[in-house]
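Q: here is a sequence together with a model predicted from it:
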Amino acid sequence: MSLYENAEQVLQRWPAPDGEQERLRLAYGEHLAAHPDGMWKACRNGHITASALVIDPAGGRVLLTLHRKLRMWLQMGGHCEPQDTTLPGAALREAMEESGIPGLTLLPGGPVLLDRHRTPCAWHLDVQYAALAPDGAVEAISEESLDLRWFDYDDVAAVADESVVRLVARTRALL
């Protein structure tokens, strides 16, 4: 199965938590149907991306990256790569690369949320997961980040935009 086929399958099977998320789920499927290259950065009409919010449930905190290009506190994530075979695998790869934390595991149950946003390269149709940090996890800043920092759940709204706040709230509801 190709990454494209896996993404179609993930989106078809995902039970959206509300009407807005269902509209996004359907729009992502329509995008893929209209754009055979819709998984890749080269698709200028927009592309599927994968991200993961790194969480430490025992500590009641999340790890955010100060994105080098966007200069915003965000969850880990980005473009799918040719070596990616699944959408959850792409999200986990991005989370481990950008956090420097080995041994992350995705929260079971599939994506947490979908978020469509404009970036300098194109529209990102982001499929968002949550990744559980192992006990004693120590982060390491990658070249894609200006900084990495753990934030208590209740402090995220003071530093991040509404999409990250929604992701944290939905993740907490699933824990």
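A: Received it, and whenever you're ready, just let me know what you need.
Q: from here on, contacts and neighbour counts on C-alpha atoms
A: Noted.
Q: what residues does whichever strand or helix holds residue 151 touch?
A: Following DSSP states H and E, one finds residue 151 within strand 145-152. The contact list for strand 145-152, computed with Cα atoms under 8 Å, 6 or more residues apart in numbering, reads 59-68, 71, 98-99, 139-141.
Q: now with 10 Å, please.
A: 54-56, 59-74, 76, 98-100, 139-142, 156-159 (Cα atoms under 10 Å, 6 or more residues apart in numbering).
Q: then stretch 16-33?
A: By Cα under 10 Å, 6+ apart, the residues outside stretch 16-33 that reach it are 4-5, 7-15, 34-35, 37-39, 45-48, 111-116, 125-127, 170.
Q: among those residues, which lie within helices?
A: Here DSSP state H is the test, and those give 4-5, 7-13, 34, 170 as lying in helices.
Q: still on that earlier bit, the contacts of strand 145-152, buried ones only, as a ChimeraX selection?
A: In ChimeraX, this line selects whichever of the contacts of strand 145-152 come out buried by 16 or more other Cα atoms under 10 Å:
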select :54,55,56,61,62,63,64,65,66,67,72,73,74,76,98,99,100,139,140,141,142,156
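Q: here's the one I want to compare it with:
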Amino acid sequence: MSLHDDAVLVLKGYEDQQELRDVYLEHLAAHEDGMYKPCSAGHVTASALVIDPERGRVLLTLHRKLNMWLQMGGHCEPEDTTVAGAALREATEESGIPGLTLLPGGPVRLDRHPIPAPCNWHLDVQYAALAPAGAAAEISDESLDLRWFAYDEVAGVADTSVVRLLEETLKRL
């Protein structure tokens, strides 16, 4: 099964945000290359909010290009076989934390946001990743900073998409 096929199955099984989910599915039906960065109509991305429920905190990255506090995530790569795997790979690479595990139940949210040309849209499939006990984060080249924030601090530093992702994640814990 291809990454494209996996994304279609994941999205068909995702029961929330039905209107937005349908936009994703229409995009994938129209674009066989819709999973990857070269697709100028937009492309599916994968991300994960790294969470430490024992300490009531989340790890956010100060994105190098956007200068915004965000969850870990990014573009799907040719070696990715599943959207969930891409989200976990991105979270591990950007957090430097080995042993992350995705919160069961599939994607937590979808978030479609415009990006600069030559592409038009990121169609982000958002997961949550649980940090193992005693996890120590290590900043990557993609970040200006990496920091743990208490749940109640997130709204003061991040945009509404991250706040909504945290809210939906906490409902699943």
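A: Done, it's in. In this text, all values refer to a predicted model and were calculated from it rather than measured experimentally.
Q: how far away from the center of its chain is the strand holding residue 151 of the first structure?
A: Distance, stretch centre to chain centre, for strand 145-152 of the first structure: 16 Å (Cα atoms, centre = their mean, to the nearest Å).
Q: what span of the second structure is that strand aligned with?
A: Aligned using TM-score structural alignment, strand 145-152 of the first structure spans residues 143-150 in the second structure.
Q: what of stretch 59-78 of the first structure?
A: Under the criterion TM-score structural alignment, stretch 59-78 of the first structure matches residues 55-74.
Q: the matching stretch: how far from the chain's middle?
A: 10 Å.
Q: span of that stretch from start to end?
A: With Cα to Cα, to the nearest Å applied, stretch 55-74 of the second structure spans 26 Å between its terminal residues.
Q: what does stretch 89-101 of the second structure give?
A: This stretch, stretch 89-101 of the second structure, spans 10 Å end to end (Cα to Cα).
Q: list the buried residues of it.
A: Quick answer for stretch 89-101 of the second structure (16+ other Cα under 10 Å): 89-97, 100.
Q: in the second structure, which spans are strands?
A: Secondary structure of the second structure (DSSP state E): strands located at 43-52, 57-63, 69-70, 72-75, 101-102, 109-114, 121-130, 143-150.
Q: what would the buried residues of stretch 89-101 of the second structure look like in CSV with distance to residue 22 of the second structure?
A: CSV is the format used below for those (distance: Cα to Cα, whole Å):
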residue, distance to residue 22 of the second structure
89, 26
90, 25
91, 26
92, 29
93, 30
94, 29
95, 31
96, 34
97, 33
100, 30
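Q: in those residues, find the pair that's most separated.
A: Using Cα to Cα, those span at most 11.7 Å, a distance reached by 94 and 100.
Q: shared neighbours, those two?
A: By the contact definition Cα under 10 Å, 6+ apart, residue 94 of the second structure and residue 100 are jointly contacted by residue 88.
Q: buried members of the contacts of stretch 16-33 of the first structure into PyMOL, please.
A: Filtering those down to the buried ones (16+ other Cα under 10 Å) takes a single PyMOL command:
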select buried, resi 4+7+8+10+11+37+38+39+46+47+48+111+112+113+114+115+116+125+126+127
